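In: This is a predicted model, with the sequence first.
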Amino acid sequence: MAAVAALLLSVGACSSSEPSSSDSSSSKKISGKVTVFAAASLKESFTELGKKFEADHRGTDVTFNFGGSDALAASITSGAPADVFAAASDKTMKTVTDAHDTSGAPAPFVRNKLEIATPPGNPKKIRTLKDLTRPGTKVALCDKTVPCGAAAQKALDASGLKLTPASYEQDVKGALTKVQLGEVDAAVVYTTDVRAAGRKVEGVEFPEAADAINTYPLALLKNAPNAAAAEEFIALVKSAEGRKVLTDAGFLQP
């Protein structure tokens, strides 16, 4: 009887240990730093998603480098260590793909359209894109090499308008800041930036923006230091939860 009892205990111990061993081998945990290079217009939504990612994956640290897509692309092709690149246009992403610095083909994940930002109350009574060309009106634009600047120029060209801005900024947040500081009367930025600024600016929509909508591509980088975690971050961006965060920020679905 003693021998039988010992045998039963031994079998029970083995059977209870097997599931835990199987579970540990099937669950792949990720950890470490994830470096994301992203267009400045993604700052608010990606920061929110980064916090969500860290909460879901304890032991991870999502670090962002926000800026003009052209400058970010140049940094990547020059060897800057990064895991993920989210650009504000296909053209700037092409700089990275042409250098064979992506792992697989980039995928579009959102679109964005332009809007005019003015100080609260719209002191200059700007109602149309043409109003930006009125004498004495100070306007900030993104540099033409930056996606938001290229889109603004496309809208102006389509309307047959010529505009000499008071300043060219290296990214969309720079142009928006000029409005918030009262240094210009208006800036051509993205709808998402106007929404993110809240009551600090007033937005003016214009029909020509429909002809200059930018598509944002997302890619895992070829030499990603933390490819496993980077793939999970990309999955979060593309998930239903990620789409909701981006849509709530004003982005359009691709």
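Out: Nice, I can see it.

In: drop to CA atoms for contacts and neighbour counts, all remaining ones
Out: Will do.

In: Which stretches in the chain count as strands?
Out: Per DSSP state E, the chain carries strands over the ranges 32-39, 60-67, 84-86, 107-112, 114-118, 139-142, 167-169, 186-190, 202-204, 214-220.

In: most packed of those strands?
Out: Stretch with highest mean neighbour count among these: strand 186-190 (a mean of 29; mean count of other Cα atoms under 10 Å).

In: Which strands and helices lie in contact with that strand?
Out: Applying 3 or more Cα pairs under 8 Å, 6 or more residues apart in numbering; DSSP states H and E, one finds that strand 186-190 contacts strand 114-118, strand 139-142, helix 147-159, helix 172-180.

In: try this one side by side with the last:
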Amino acid sequence: MSFAEHPIACRSTRRAAAALFGAGLLALAATGCGSGPGGGGADAAEDRTLTVFAAASLTESFEDLGEQFEQEHDGVDVEFSFGGSSTLVTQLEDGAPADVFASADEATMDQVVEADLVDGQPEIFATNELTIAVPAGNPAGIASFQDLAREGVTTVVCERRVPCGAATERVEEATGVVLRPVSEESAVTDVMGKVTSGQADAGVVYRTDVTAAGDAVEEIPIPEADDALNRYPIAALRSSGDAELAREFASFVQGPRGQERLAEEGFGAP
């Protein structure tokens, strides 16, 4: 571990020891830094951090699963970075450190695989489908996907480059409807934010986002969304400092409790 990872006070102690007492006391000072409170003794050495990059639509379920995983693994701290899958892929390709990646579709996971960043094979752990979210009371009277193209209706969707946007495009093709959104967002949670804040009459989101929003929104189903189902893959990454722990988390998500929690949020089975 570099000196930069130690407290400043510890660094100062070492320098003073070197100047005043020579090499012998320098070693003693270093030992003191390592064994003192919060200094990284044997107990601290056992602490592990697992960094998970995950699609924004997984926020609620993964935060809960992370807590469960921590309870079963003493000394493990699970940290999450949620965002649009494409944005997360760019960060990983740029060298961002992470142990696990969970994407909202297979296309973005394929990019990570092609970049040789994945350890092993990705596994599908859930599915999700699009729906329409409208503010409580449905003030614009939206009744179908076709209504989103009506004159005067303000609709928000995901950018085409992210999974929810790509799925929206497939629904447009299936219905023959061409949307003219007032905004395209990089994450589905941002689309929902525009709806719940009253900035849009409707947003094309995942069913899981409607579940998470509760009474703040109403759902208008999209029958054609059955043909635009997104499959969610998860994989351990080569950059992980603890490959075994990364694989354990991926397996935990795919296991009974992981699947139960995902189902509670509205995710479909793999």
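Out: Great, that's in hand. Because the structure is predicted, anything quoted here is derived from the model rather than measured.

In: What does the superposition give as a TM-score?
Out: Scored against TM-score structural alignment, normalised by the length of the first structure, the superposed chains reach a TM-score of 0.87; 225 aligned residues with a Cα RMSD of 0.9 Å.

In: Now the strands of the first structure in TSV, please, with extra columns for distance to residue 6 of the first structure.
Out: Below are the strands of the first structure laid out as TSV (distance: least, Cα to Cα, whole Å):
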stretch	distance to residue 6 of the first structure
strand 32-39	45
strand 60-67	45
strand 84-86	56
strand 107-112	60
strand 114-118	76
strand 139-142	78
strand 167-169	78
strand 186-190	73
strand 202-204	78
strand 214-220	55
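
In: Of all these, which one is nearest residue 243 of the first structure?
Out: Proximity to residue 243 of the first structure (Cα to Cα) singles out strand 107-112 among the strands of the first structure, at 8.4 Å.

In: how much does the closest one stray from the second structure?
Out: The superposed strand 107-112 of the first structure is, by mean Cα distance after the TM-score superposition for the first structure, a mean 0.5 Å from where its aligned residues fall in the second structure.

In: For residue 225 of the first structure, give me its contacts.
Out: Each residue near residue 225 of the first structure by Cα atoms under 8 Å, 6 or more residues apart in numbering is listed here: 81, 82, 83.

In: among those residues, which recur in the second structure?
Out: On the basis of both residues aligned by TM-score structural alignment, their matches' Cα atoms under 8 Å, what survives of the contacts of residue 225 of the first structure in the second structure is residue 83.

In: who wins for most neighbours among the contacts of residue 225 of the first structure?
Out: Using other Cα atoms under 10 Å as the neighbour criterion, residue 83 leads the contacts of residue 225 of the first structure with 27 neighbours.

In: what do we get in the second structure for that one?
Out: Using TM-score structural alignment as the criterion, residue 83 of the first structure maps onto residue 99 of the second structure.

In: I figured its match hits residue 242, correct?
Out: Yes: counting by Cα atoms under 8 Å, residue 99 of the second structure touches residue 242, with 7.5 Å between them.

In: ok so, going back, how many residues are close by the closest residue to the match of residue 83 of the first structure other than its chain neighbours?
Out: Once flanking residues are discounted, residue 99 of the second structure sits nearest to residue 240: 4.2 Å by Cα to Cα, 6 or more residues apart in numbering. If you count neighbours by other Cα under 10 Å, residue 240 of the second structure ends up with 20.

In: Which position in the first structure pairs with residue 240 of the second structure?
Out: Using TM-score structural alignment, residue 240 of the second structure lines up with residue 224 in the first structure.

In: what do you get for residue 213 of the second structure?
Out: In the first structure, residue 213 of the second structure lands on residue 197 (TM-score structural alignment).

In: so how many other residues sit close to its match?
Out: Quick note: residue 197 of the first structure (other Cα under 10 Å) scores 16 neighbours.

In: which residues sit in contact with it?
Out: So residue 197 of the first structure contacts nothing (Cα under 8 Å, 6+ apart).

In: In TSV, list the helices and strands packed on strand 186-190 of the first structure along with distance to residue 242 of the first structure.
Out: Converted to TSV, those look like this (distance: least, Cα to Cα, whole Å):
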stretch	distance to residue 242 of the first structure
strand 114-118	22
strand 139-142	27
helix 147-159	23
helix 172-180	22
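
In: before we move on, the earlier item: and the contacts of residue 225 of the first structure as a markdown table, adding distance to residue 186 of the first structure?
Out: What follows is the contacts of residue 225 of the first structure, written out as a markdown table (distance: Cα to Cα, whole Å):
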| residue | distance to residue 186 of the first structure |
| --- | --- |
| 81 | 36 |
| 82 | 34 |
| 83 | 36 |
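
In: Thanks again, I'm all set now.
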